[in-house]
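J.: Give me the fold of what follows.
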Amino acid sequence: MSNVILKVENISKQYRLGLVGTGTLSHDLKRWFYKIRGKEDPFLKIGDTNDRSKEAESDYFWAIKDINFEVEQGEVLGIIGKNGAGKSTLLKILSRVTSPTTGEIKTKGRIASLLEVGTGFHPELTGKENIYLNGAILGMTKAEIKAKEQEIIEFSGCERYIDTPVKRYSSGMRVRLAFAVAAFLEPDILVVDEVLAVGDAEFQKKAIGKMQDISKGDGRTVLFVSHDMNAISILTNRVILLKNGNIAFEGDTDEAIKEYLKGDSNQLYYQYSGELNKPKILNARIETSLPNNVHEFGKPIKFKFTIHLPYNIENLALSFQIIDEYNIPITHSWIFDDDNDKKRQKGQYTFIAEYSEPKIYFGNYSLMVHFSNSKTKEKFDFLDSVCHFKVEMMKTTRSQYKWQKNACKYIEDVKWEVFNN
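T.: Sure thing, here's the model as predicted:
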């Protein structure tokens, strides 16, 4: 007999950018006309892929597209991917918060979801009253909730405030109580989004332990979304990696994490080759101290960016972040023309940011680059996970190593230069 408790078949979700529904009366009428004639929705045939780093060419986009997978009873499935990859959309569909545009979901048993801080809580009700409210939403009887009430309160650590309205809780307290309710009311499938990151280290440890107990001890199923690769590696043995709304990888946790940490590419140099009718970043590169984008710890390092302006621009802003292999920003540097009362004429410019003594700890890094108008907030261009480089330590003594380790993840003394090409 099959132990599959959740089966997802060809799930897709389409949205219209900026508006609800199709957004126009003509499109709504067209959709209705096709429906009464028994024909396929015409707007299912169009739409961009879900790539947040690229400018949309259509009013429609697929948040997720053709998702298929199965989950067995007692399994803990990890779902990972960059921001905007479609993780939360998928979980909302699985939790019945929203319906899919196409596809079908088959489940056995009750699903409990923890998707956002304080999901399902009424701010005017006390913590205890919200326990009963959430339990009722999950289909529990009052007697069943009563039997678990004390365990929920003790696990949440909110005993002192349990008779206080939830609107006076901190975000961490709301997450504690919401997770305790979802976990102790014994759902067949527990869906947990990134909200655990709001809690402190002690609570995260308790939550991971509870999820392990739910899956291994009680034989219940957990779907766990997180950017914390350590938690993913501890808790799961199978992972789905989402990219631009599609499944990019499905399989062993370690292999999935490696794919995730590789980023979109390992390119050492970024070069734009499209049309130049809009302000664009033409290229981005790094001048490291060693070949193959390897940089020796503590040596000067330069970052170069060439931009194209098809027309005159005031208040130009260029900034970049150095991102570590866990997708965590290490530093943020920027240059604003309005700080220097500059007005750029159309043409090409090269911006150089040099760090004389960069104290970046050993590891793998990449760049995230933003090009915009600092006054109007118009976003011209955005690069994600480009110019990968590695910081290594060549020769050192024990005392030097201690100084370097304490200096990790810190950069100072950035110097900007700009050249008109």
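J.: alpha carbons only for contacts and neighbour counts from here, please
T.: OK.
J.: What's the first helix or strand after the helix or strand harbouring Ile67?
T.: Per DSSP states H and E: Ile67 is located in strand 60-72. Once strand 60-72 ends, the next helix or strand along the chain (criterion: DSSP H and E) is strand 76-80.
J.: Off-centre distance for that next one?
T.: When distances are taken as C-alpha atoms, centre = their mean, to the nearest Å, strand 76-80 is centred 14 Å away from the chain's centroid.
J.: Likewise for stretch 403-416?
T.: In this view, stretch 403-416 has its centroid 27 Å away from the chain centroid, taken as C-alpha atoms, centre = their mean.
J.: how long is that stretch from one end to the other?
T.: Using C-alpha to C-alpha, to the nearest Å, one end of stretch 403-416 lies 27 Å from the other.
J.: Quick one: neighbours of Asn10, just the number.
T.: Using other C-alpha atoms under 10 Å, Asn10 is surrounded by 15 other residues.
J.: Compute the distance between it and Phe371, please.
T.: In terms of C-alpha to C-alpha, Asn10 sits 37 Å off from Phe371.
J.: tell me the centre residue of this protein?
T.: In the chain, the centroid-proximal residue (C-alpha atoms, centre = their mean) is Asn83; its distance is 2.6 Å.
J.: Can you give me the distance of that one to Asn244?
T.: Going from Asn83 to Asn244 by C-alpha to C-alpha gives 10 Å.
J.: ok but the residue nearest to the centre of the chain is inside a strand, no?
T.: No: under DSSP: H, G, I helix; E, B strand; the rest coil, Asn83 falls outside any strand and is assigned coil.
J.: To compare with the earlier structure, here is another sequence to fold:
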Amino acid sequence: MSEVVIEVEKLYKMYRLGTIGTGTFRRDLQRWWTTSVLKKTDPYFHLQGDNTTAVNKESILALQNVSFNVHHGEAIGIIGSNGSGKSTLLKIISRITRPTEGVVRGKGKVSSLLEVGTGFHQELTGRENIYISGYILGMTKTEINRKFDEIVAFSGVDKFIDTPVKRYSSGMYVRLAFAVAAHLEPDILIVDEVLAVGDADFQKKCLGKMREVSQTDGRTILFVSHSMQAIKNLCDKALWLDHGKMQAFGPVSAVINNYLNSSLHTNLRQTWANPKEAPGNDWIRMKHVELIPILSDPDAPMDIRTPLTVKFQFWCLKSEVHLSVGLLLFKATGECVFDLPSTPTLTKKGIIEGECTIPGNFLNDGSYYISLGFVKDTSVPLFDFSECLSFDLQDYRGDIKWYGKWWGAVRPKFPFELKQTNKVLY
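T.: Coordinates of the predicted model:
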């Protein structure tokens, strides 16, 4: 087992709502003296037993009893919804802000990429800003000189390197800023949401550089991202935060699966025992409708590879009805992906069953809902059961290194191959 390079122990961070500091100069001074000089507990931070909710109506706990260790050479992905405390945790580890309670211990040089472009001056050229930003981030002039050409090439703004950055586009500005930070040589690299900005080429370069730092150079990385595919490809372990509390810390796939399953907004099953209480009318009454994902691992989330079986039952209340059912799949935004009719069938009074399977590797990732439309004689609408099922499909890329949004409502996996010919080009 490699040595521990980051140790976080019982970390809390409290913020007061609507005020800066404690609210008065006297209490700010007392707090500074107690915590900085006497090295004692913050006098204005009190936990009531094991209570880890907001301390009072004027305060909120951004982090609550967070503890974990990071070993040398590990890449740790930090996941969670907005406001869960991810950026606060990175700022404390980076020593940008202090914890209210708890301890963070670290070994080695730490470099943080939390705000891309920090230290850039609008009136200075790209060349001058490389040197200024490099100094701010801890590089020496010798290091900057040695890496200057590599930084410029990485950024892709070589034609404009002697132009004031105020004339750069936002994309050029971000590229140059990240290029400087990406060529640091820290023992620990802390990165917060670099994939939230920039185009596809920029994202690919960001992840490629971080993968090089982690796997080739053996450095430790803490990486925050909302791209689960990027986390899976880059990181060994994952830390899941929810409202400041640590929900899980361990192997990346297991933690991500638990996180995705917890955040799904699904309605996979509805059942009615009595036709009088079931949705419908004088022709049709629903009995049961269900979406069954076909998963080899029942704990895994549904993703684009997962076949989905729709099963339903209904009471047919009339005899001799030439009946068909349309299965309509919609994106969450309302666009219809397909309308699939069943084979028209002559039905009698009683319970009718239907089943349809949507194959895996057909739909794109995203949120969907299903509606059922009952039709007589292939032309007369009888009953529409709108939005009876809803589900989310997660992304899956495998070995593909493209992490941007995949285009299209569908994402079929058709046979598509390249073949080398024996023809010689002159």
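J.: Was I right to think Ser310 of structure 2 contacts Ile292?
T.: Quick fix: residue 310 of structure 2 reads Val, not Ser. Yes: here Val310 of structure 2 reaches Ile292: they are 6.4 Å apart, a contact under C-alpha atoms under 8 Å.
J.: When those two are compared, which one has more neighbours?
T.: Val310 (19 against 14).
J.: what about the biggest helix by length in structure 2, how far off from structure 1?
T.: Scanning structure 2 for the longest helix, with DSSP state H as the assignment, gives helix 141-155. Once fitted to structure 1, helix 141-155 of structure 2 is off its aligned match by 0.8 Å on average (mean C-alpha distance after the TM-score superposition for structure 1).
J.: who's in contact with that helix?
T.: 130-131, 134-135, 158, 161, 172, 175-176, 178-180, 183, 205 (C-alpha atoms under 8 Å, 6 or more residues apart in numbering).
J.: buried stuff in it?
T.: Residues 143-144, 148, 151-152, 154-155 are the ones in helix 141-155 of structure 2 that count as buried (16 or more other C-alpha atoms under 10 Å).
J.: Helix 141-155 and the very next helix or strand once past that helix, what's the angle between them?
T.: With elements assigned by DSSP H and E, the helix or strand that comes after helix 141-155 of structure 2 is helix 170-182. Counting by axes from the mean of the first three to the mean of the last three C-alpha atoms, to 10 degrees, helix 170-182 of structure 2 lies at 140 degrees to helix 141-155.
J.: so what does helix 170-182 of structure 2 touch, helix or strand wise?
T.: For helix 170-182 of structure 2, the packing partners by 3 or more C-alpha pairs under 8 Å, 6 or more residues apart in numbering; DSSP states H and E come out as helix 126-136, helix 141-155, helix 200-211.
J.: Check the mean deviation of that helix from structure 1.
T.: Superposed on structure 1, helix 170-182 of structure 2 shows a mean distance to its aligned partners of 2.2 Å (mean C-alpha distance after the TM-score superposition for structure 1).
J.: Figure out how far the helix or strand just after that helix is from the centre of its chain.
T.: Past helix 170-182 of structure 2, further along toward the C-terminus, the next helix or strand under DSSP H and E is strand 188-192. Offset of strand 188-192 of structure 2 from its chain centre (C-alpha atoms, centre = their mean): 17 Å.
J.: before we move on, what about stretch 239-250 of structure 1?
T.: 13 Å.
J.: Report the buried residues of it.
T.: Within stretch 239-250 of structure 1, the residues that qualify as buried are 239-247, 249-250, counting by 16+ other C-alpha under 10 Å.
J.: okay if I get those residues as JSON lines plus distance to Ile307 of structure 1?
T.: JSON lines is the format used below for the buried residues of stretch 239-250 of structure 1 (distance: C-alpha to C-alpha, whole Å):
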{"residue": "Val239", "distance to Ile307 of structure 1": "39"}
{"residue": "Ile240", "distance to Ile307 of structure 1": "37"}
{"residue": "Leu241", "distance to Ile307 of structure 1": "33"}
{"residue": "Leu242", "distance to Ile307 of structure 1": "31"}
{"residue": "Lys243", "distance to Ile307 of structure 1": "28"}
{"residue": "Asn244", "distance to Ile307 of structure 1": "26"}
{"residue": "Gly245", "distance to Ile307 of structure 1": "30"}
{"residue": "Asn246", "distance to Ile307 of structure 1": "31"}
{"residue": "Ile247", "distance to Ile307 of structure 1": "34"}
{"residue": "Phe249", "distance to Ile307 of structure 1": "34"}
{"residue": "Glu250", "distance to Ile307 of structure 1": "38"}
